[in-house]
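# mind folding the following:
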Amino acid sequence: MIQNTKIDHGRGFDWGRTSSDYAKYRDIYPKEFYQKLIDMGLCVNGQKVLDIGTGTGVLPRNLYQYGAEFTGIDISKNQIEQAILLSQKSKMDINFQCVPAEKIDFPCDSFDVVTACQCFTYFNHEELAPKIHNMLKSNGRFVVLYMAWLPFEDVIAGKSEELILKYNPVWTGCKEVRHPISIPEVYSDYFTLENQEVFDVSVSFNRESWNGRMKSCRGIEASLSEAEVEQFDHDHRKLLEEIAPKEIQILHYAAITVIRKN
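Got it, this is the predicted structure:
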């Protein structure tokens, strides 16, 4: 269970409760999302990469084809179990470990790249920043990635978000607009900003997968009781039958920030 007064007004959440649906419905980043990293020479052949907050291993599994040697860590045992199952199913040799990011203890100069996708807000940065700095090789890079739907521009996303807030009014993962990823000041002691991008992506779903994507978000399965999740599922499916075609394109924005080790 994670609790942070800056997230969901202090309401606790547990990503382990979402693991089954997370594995099924959260592997959704489009090709151009990954291509941005490859074009920047990140997560490619000859590099050792640590993915913190790896969840079900979405980033390492999708970038595995480009030849980097990946390690993925996550605080949730259930998430790591799913990551191992999915990587083994695809015959990928990825080292997954269940450990909080702030407790990682790899030797100095272990990695060329460290990535954090969709999880940066959850960390204790005062503890994490020096650890990442020490583990990176000379001129190594820390890459922070994020993607979110745009509720004020996409009707289906907006209506779905309204329903999440009906069931969980304290959920703060809402009302997203395009913005670069904010890097806490503590990182400036260890890193220099190298690159920052914000760009739009259209993500394909059908009613079933969009419902699964909504259900497996922090505001629903990670936070609510089973009965509440079941009722949300019922109401969201009904909503999608009323407003959504069977095949859906949901407008998102993506953001990537790269900082280089000093």
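# okay, CA-based contacts and neighbour counts for the rest of this
Fine.
# any idea how far stretch 29-49 is from the chain center?
Relative to the mean C-alpha coordinate of its chain, stretch 29-49 is positioned 16 Å out (C-alpha atoms, centre = their mean, to the nearest Å).
# the structure of the following sequence is requested for comparison with the preceding one:
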Amino acid sequence: MTKEFDPDFGLTAQDYGRHRAGFPPALMERLSSSGIGVPGQDVLDIGTGTGSLARLFARSGATVTGIDPAAPLLEQARELDRAAGVEIGYHVATAERTGLPDASFDVVAAGQCWHWFDAPAAAAEVRRLLRPGGRVVIAHFDWLPLPGNVVEATEALITAFNPAWTMGGGTGLYPRWLTDLATAGFTGIETLSFDLDVPYTPEAWEGRIRASAGVGASLTPERVEEFTAQLDAVLRKDFPGEVLQVPHRTWAVTAVERAAGEPA
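The predicted model follows:
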């Protein structure tokens, strides 16, 4: 991301914790079938935010650590963990410099955050942290803008308020991350994806959008309030009803840390 657009998700921690839909449990079902996130593994979730992906690993029986540079998000994560009945150790740190010991994890995961990292530095740090044969997981859970749907209309409004935000029009697929991992020396690269609809009330959708990089994490409070009012008007006019069914795509890439002496 450019220096001109440098969102601070700590500014929108409450909306982030309350309104951002977490990764669906079906993702962990698919990962665990490949031996990722199974009971007894040590898992690190980098860029954990409010712990959405970390909690899935914890519920699966793994011992989980989460790091994020935004302390307010970690406070929200701890509250959500208490409600979920899981225990996760959190630390303020970046993906590029975790401060954690070498070869201390079986799995390192990054959920909805790899695009914010210095990819070469983050990939090198992941390799340092993984035990031989350990696995990396980069996962996303993205809304899908389709012609005429509520996501397309919402993205248009975000862009009108914040031209520096250029993350609209996504497909929920990230082929560049495969190159990042291959360049860093990971092997056994595989991907998975599946789609599902997420129900939001209009109020919850407004909260979800406030918790996005282009709104609450980068606009002034006054502009966020103005944005919310305009989004509310759009929803009432063009998408009336008590529930919005918002299409999402879950996508993940997994790879293996090549053991010492293994041929490239």
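# quick one: TM-score?
The TM-score (TM-score structural alignment, normalised by the length of structure 1) is 0.91; 256 aligned residues with a C-alpha RMSD of 1.8 Å.
# so residue 157 of structure 1 makes contact with residue 151?
Yes. The pair residue 157 of structure 1 / residue 151 is scored as a contact, 5.0 Å apart, by C-alpha atoms under 8 Å.
# burial check on residue 122 of structure 1, number of neighbours?
Close neighbours of residue 122 of structure 1, defined as other C-alpha atoms under 10 Å, add up to 14.
# corresponding residue for it in structure 2?
In structure 2, the residue matched to residue 122 of structure 1 (TM-score structural alignment) is residue 116.
# cool, residue 108 of structure 1 as well?
Checking TM-score structural alignment: residue 108 of structure 1 goes with residue 102.
# now that match. Nearest residue, chain neighbours left out?
residue 129 (4.8 Å; C-alpha to C-alpha, 6 or more residues apart in numbering).
# how far away is that neighbour from residue 123 of structure 2?
10 Å (C-alpha to C-alpha, to the nearest Å).
# quick one: what's aligned to residue 226 of structure 2 in structure 1?
Under the pairing rule here (TM-score structural alignment), the equivalent of residue 226 of structure 2 within structure 1 is residue 231.
# list the contacts for its match?
If a contact means C-alpha atoms under 8 Å, 6 or more residues apart in numbering, then residue 231 of structure 1 has no contacts.
# distance of it from residue 224 of structure 1?
11 Å.
# in this structure residue 48 of structure 2 contacts residue 64, no?
No. Taking contacts as C-alpha under 8 Å, residue 48 of structure 2 lies outside contact range of residue 64: 10.8 Å.
# list residues touching both of these two?
residue 54.
# need the counterpart of residue 251 of structure 2 in structure 1.
Residue 251 of structure 2 maps onto residue 255 in structure 1, by TM-score structural alignment.
# before we move on, back to that, tally of neighbours for the match of residue 108 of structure 1?
Neighbours around residue 102 of structure 2, by other C-alpha under 10 Å: 13.
# just to be sure, it is in a helix?
No. Secondary structure of residue 102 of structure 2 (DSSP: H, G, I helix; E, B strand; the rest coil): coil, not part of a helix.
# what sits against it?
Contacts of residue 102 of structure 2 (C-alpha under 8 Å, 6+ apart): 128, 129, 130.
# repeat that with 10 Å
125, 126, 127, 128, 129, 130, 131 (C-alpha atoms under 10 Å, 6 or more residues apart in numbering).
# on that earlier part again, any idea whether the match of residue 251 of structure 2 is helix, strand or coil?
strand.
# identify the residues contacting it.
33, 117, 144-148, 178-181, 196-200.
# the strands in structure 1, which residues?
Remark: strands assigned in structure 1 by DSSP state E are 48-52, 69-74, 95-98, 111-117, 136-149, 191-206, 247-261.
# now render those strands as a markdown table, adding distance to residue 16 of structure 1.
Converted to a markdown table, the strands of structure 1 look like this (distance: least, C-alpha to C-alpha, whole Å):
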| stretch | distance to residue 16 of structure 1 |
| --- | --- |
| strand 48-52 | 16 |
| strand 69-74 | 10 |
| strand 95-98 | 12 |
| strand 111-117 | 17 |
| strand 136-149 | 20 |
| strand 191-206 | 24 |
| strand 247-261 | 25 |
